[in-house]
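**Student:** Sequence and predicted structure, then a few things I'm wondering about:
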Amino acid sequence: MSVIEIKDLHASVETNEGRKQILKGVNLTINSNETHAIMGPNGSGKSTLAYTLAGHPKYEVDSGEVLLDGVDILTMTPDERAQAGLFLAMQYPVEVPGVPMTNFLRTAKTAVDGEAPAIRQWTKDLTAAMKNLRMDPKFATRSVNEGFSGGEKKRAEVLQLELLKPKFAILDETDSGLDVDALRIVSEGVNRAKANTGLGIMMVTHYTRILKYIKPDIVHVFADGHIVETAGPELADYLEENGYDKYLPEGATESAQA
């Protein structure tokens, strides 16, 4: 059993108008085998939370702690956070021309585990994972995300998730840009990873459609840089019907928050 604890996290980013505080006291605890959905209006800081946890250099932590099994990961580099068991599935996966997927995946697995996987077992695991995600075997020889469709990029993210076997996964709007079939396949991959490893999940999303496939244990509303309400899955249904207006600062609209 593992646990990640976010304690009074404040973070800011440099803008053209100067430094702007985005995270304003985030408190959240996620245990192994739990799925937490983070929902909220555009511009509320959900993606900033995801990238701050992963160690993106653009975001500066002003105060607070993030403990993974009692160790503060904020003192770690991004690769050290990955080795500690943290994984980020990006909303917009980047292309890496000239680096074949198979080389990238095996290098990542070696870096996270501290030793290279045995070739025969690795080949077996990679083939099985790609088959489960309905990925053409030719994708293994293509450059990372180069020329991939949106759905193919998201499948590649979940392929990494299944092979790297982290303790906790941050899914930053994994449902964006997916058609119904791709959404189902990607969701099945996430559910499979959770069932096989006891993965803890923090899933950032605007909409409830992915929650029909990846069932959350807890739903949080994120607004103005922090969590403003927490409840069970029924909260997502309320948000689907009523939107986020009640959580916005007085006089603001969701479009103005974007």
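**Tutor:** Perfect, I can see it now. Numbers count the residues shown, from 1 in each chain.

**Student:** hey, let's count contacts and neighbours off CA atoms from now on
**Tutor:** OK.

**Student:** Mind listing what's buried along the longest helix along the chain?
**Tutor:** Ordering each helix of the chain by length in residues (DSSP state H) puts helix 180-197 first. By 16 or more other Cα atoms under 10 Å, the buried positions in helix 180-197 come out as 182-191, 193-194.

**Student:** out of these, who's nearest residue 56?
**Tutor:** Within the buried residues of helix 180-197, the smallest distance to residue 56 is 23.1 Å, found for residue 190 (Cα to Cα).

**Student:** which residues sit in contact with that closest one?
**Tutor:** Counting by Cα atoms under 8 Å, 6 or more residues apart in numbering, residue 190 touches 158, 161-162, 214.

**Student:** if you set the cut-off to 10 Å instead, what comes out?
**Tutor:** Residue 190 makes contact with 155, 158-159, 161-162, 169, 171, 184, 199, 201, 213-214, according to Cα atoms under 10 Å, 6 or more residues apart in numbering.

**Student:** swap in residue 5?
**Tutor:** 27-31, 65-72.

**Student:** Show the buried residues in these.
**Tutor:** Applying 16+ other Cα under 10 Å to these flags 27-28, 30-31, 65-68, 72 as buried.

**Student:** Ignoring the adjacent residues along the chain, who's closest to residue 28?
**Tutor:** residue 6 (5.0 Å; Cα to Cα, 6 or more residues apart in numbering).

**Student:** So the one you found: helix, strand or coil?
**Tutor:** strand (DSSP: H, G, I helix; E, B strand; the rest coil).

**Student:** another one to put next to it:
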Amino acid sequence: MTTLEIRDLRVSVATGETHKEILRGVDLTINSGETHAIMGPNGSGKSTLAYAVAGHPKYEVTGGQVLLDGEDVLAMGVDQRAQAGLFLAMQYPVEVPGVSVSNFLRTAKTAIDGEAPKLRHWVKDVKVAMENLRMDSSFADRNVNEGFSGGEKKRHEILQLELLQPKIAILDETDSGLDVDALRVVSEGVNRVKENTGLGVMLITHYTRILRYISPDYVHVFVGGRVAESGGRDLADRLEEEGYDRFLQAAV
């Protein structure tokens, strides 16, 4: 059992010569095998939460704790967080010119495991994972995300998830920019990893459409840099009908 504990997390971002507080005391616990949907309007701090936990240097943690199985995540470097079992699927995956997908994936796997995967088994694993995600084998020879469509970038993120097998995955608006077919394939990939490894998932999204394919155990409404309300799938259905107005009014 793996547990990610976020306790009273407070995070600021530099804006010119001043700092603006974005997260104002976030409390959240994610265990192995659980899917937590984080839903909220633009500017509520959802992506800030994702990047702060992952260790992006732009975000300054000013208070609180992040613990992975009792270990202080905030004391770790970005690479150490990945080695410990954290994974971030970015909302806007970056291009890496000159680095092929195949080299990138094997280098990442080697860095996380501490040793290079056996080539014969690795090639087979990559092939199977790409087939599962309906990715043409030619993608392995292309530069990372260079010239990829939005859907191709998101499939590549889930390809990494399948091959690296982290303990906790933070999926930052993985559904954005996806058509119905790509959304289904990507969701199937997340569900497959969760079923096979007991993955814990923090699923950040605006909309309920991805929740048709990835069923959440918990739904958290994120407004004003903190969790305003938590519940089950029925809370997401209410948000679909009512929107976020009542939470925004209460946060004023």
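**Tutor:** Received the coordinates, thanks. Small disclaimer: the values here were computed from a predicted structure and weren't measured.

**Student:** Any idea what the TM-score comes out to?
**Tutor:** The TM-score (TM-score structural alignment, normalised by the length of the second structure) is 0.99; 252 aligned residues with a Cα RMSD of 1.0 Å.

**Student:** quick revisit: could I get the buried ones among the contacts of residue 5 of the first structure as TSV with secondary structure and distance to residue 236 of the first structure?
**Tutor:** Putting these into TSV (DSSP: H, G, I helix; E, B strand; the rest coil; distance: Cα to Cα, whole Å) gives the following:
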residue	secondary structure	distance to residue 236 of the first structure
27	strand	20
28	strand	18
30	strand	18
31	strand	20
65	strand	28
66	strand	26
67	strand	27
68	strand	27
72	strand	31
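
**Student:** Rebuild the residues you listed as JSON lines, extending it with distance to residue 100 of the first structure.
**Tutor:** Formatted as JSON lines, these follow (distance: Cα to Cα, whole Å):
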{"residue": "27", "distance to residue 100 of the first structure": "39"}
{"residue": "28", "distance to residue 100 of the first structure": "37"}
{"residue": "30", "distance to residue 100 of the first structure": "34"}
{"residue": "31", "distance to residue 100 of the first structure": "34"}
{"residue": "65", "distance to residue 100 of the first structure": "37"}
{"residue": "66", "distance to residue 100 of the first structure": "34"}
{"residue": "67", "distance to residue 100 of the first structure": "34"}
{"residue": "68", "distance to residue 100 of the first structure": "32"}
{"residue": "72", "distance to residue 100 of the first structure": "34"}
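
**Student:** Out of these, which is nearest to residue 19 of the first structure?
**Tutor:** Of those, the one sitting nearest to residue 19 of the first structure (Cα to Cα) turns out to be residue 65, at 20.6 Å.

**Student:** returning to what we had before: with the contacts of residue 5 of the first structure in mind, which one is nearest to residue 238 of the first structure?
**Tutor:** Using Cα to Cα, those come closest to residue 238 of the first structure at residue 28, 21.2 Å.

**Student:** Hmm, the closest one is touching residue 37, no?
**Tutor:** No: between residue 28 of the first structure and residue 37 there is no contact under Cα atoms under 10 Å: 11.4 Å.

**Student:** so what sits against both of these two?
**Tutor:** Residues touching both residue 28 of the first structure and residue 37 by Cα under 10 Å, 6+ apart: 202, 220.

**Student:** for the alignment partner in the second structure of residue 29 of the first structure, helix, strand, or coil?
**Tutor:** For residue 29 of the first structure, the aligned residue in the second structure is residue 29 (criterion: TM-score structural alignment). With three-state DSSP as the basis, residue 29 of the second structure sits in strand.

**Student:** do the same with the one 4 residues further on
**Tutor:** The three-state assignment at residue 33 of the second structure reads coil, by three-state DSSP.

**Student:** tally of neighbours for it?
**Tutor:** 20 (other Cα atoms under 10 Å).

**Student:** Kindly report the same for the one 3 residues further on.
**Tutor:** Residue 36 of the second structure sits with 25 neighbouring residues when counted by other Cα under 10 Å.

**Student:** Now it: which helix or strand?
**Tutor:** Using DSSP states H and E, residue 36 of the second structure sits in strand 35-39.

**Student:** what angle separates that strand from helix 180-197?
**Tutor:** 140 degrees (axes from the mean of the first three to the mean of the last three Cα atoms, to 10 degrees).

**Student:** Now do whatever helix or strand comes next after strand 35-39 of the second structure against strand 35-39, angle only.
**Tutor:** Following strand 35-39 of the second structure in sequence order, the next helix or strand is helix 46-54 (DSSP H and E). Using the same axes, to 10 degrees, the inter-axis angle of helix 46-54 of the second structure relative to strand 35-39 is 130 degrees.
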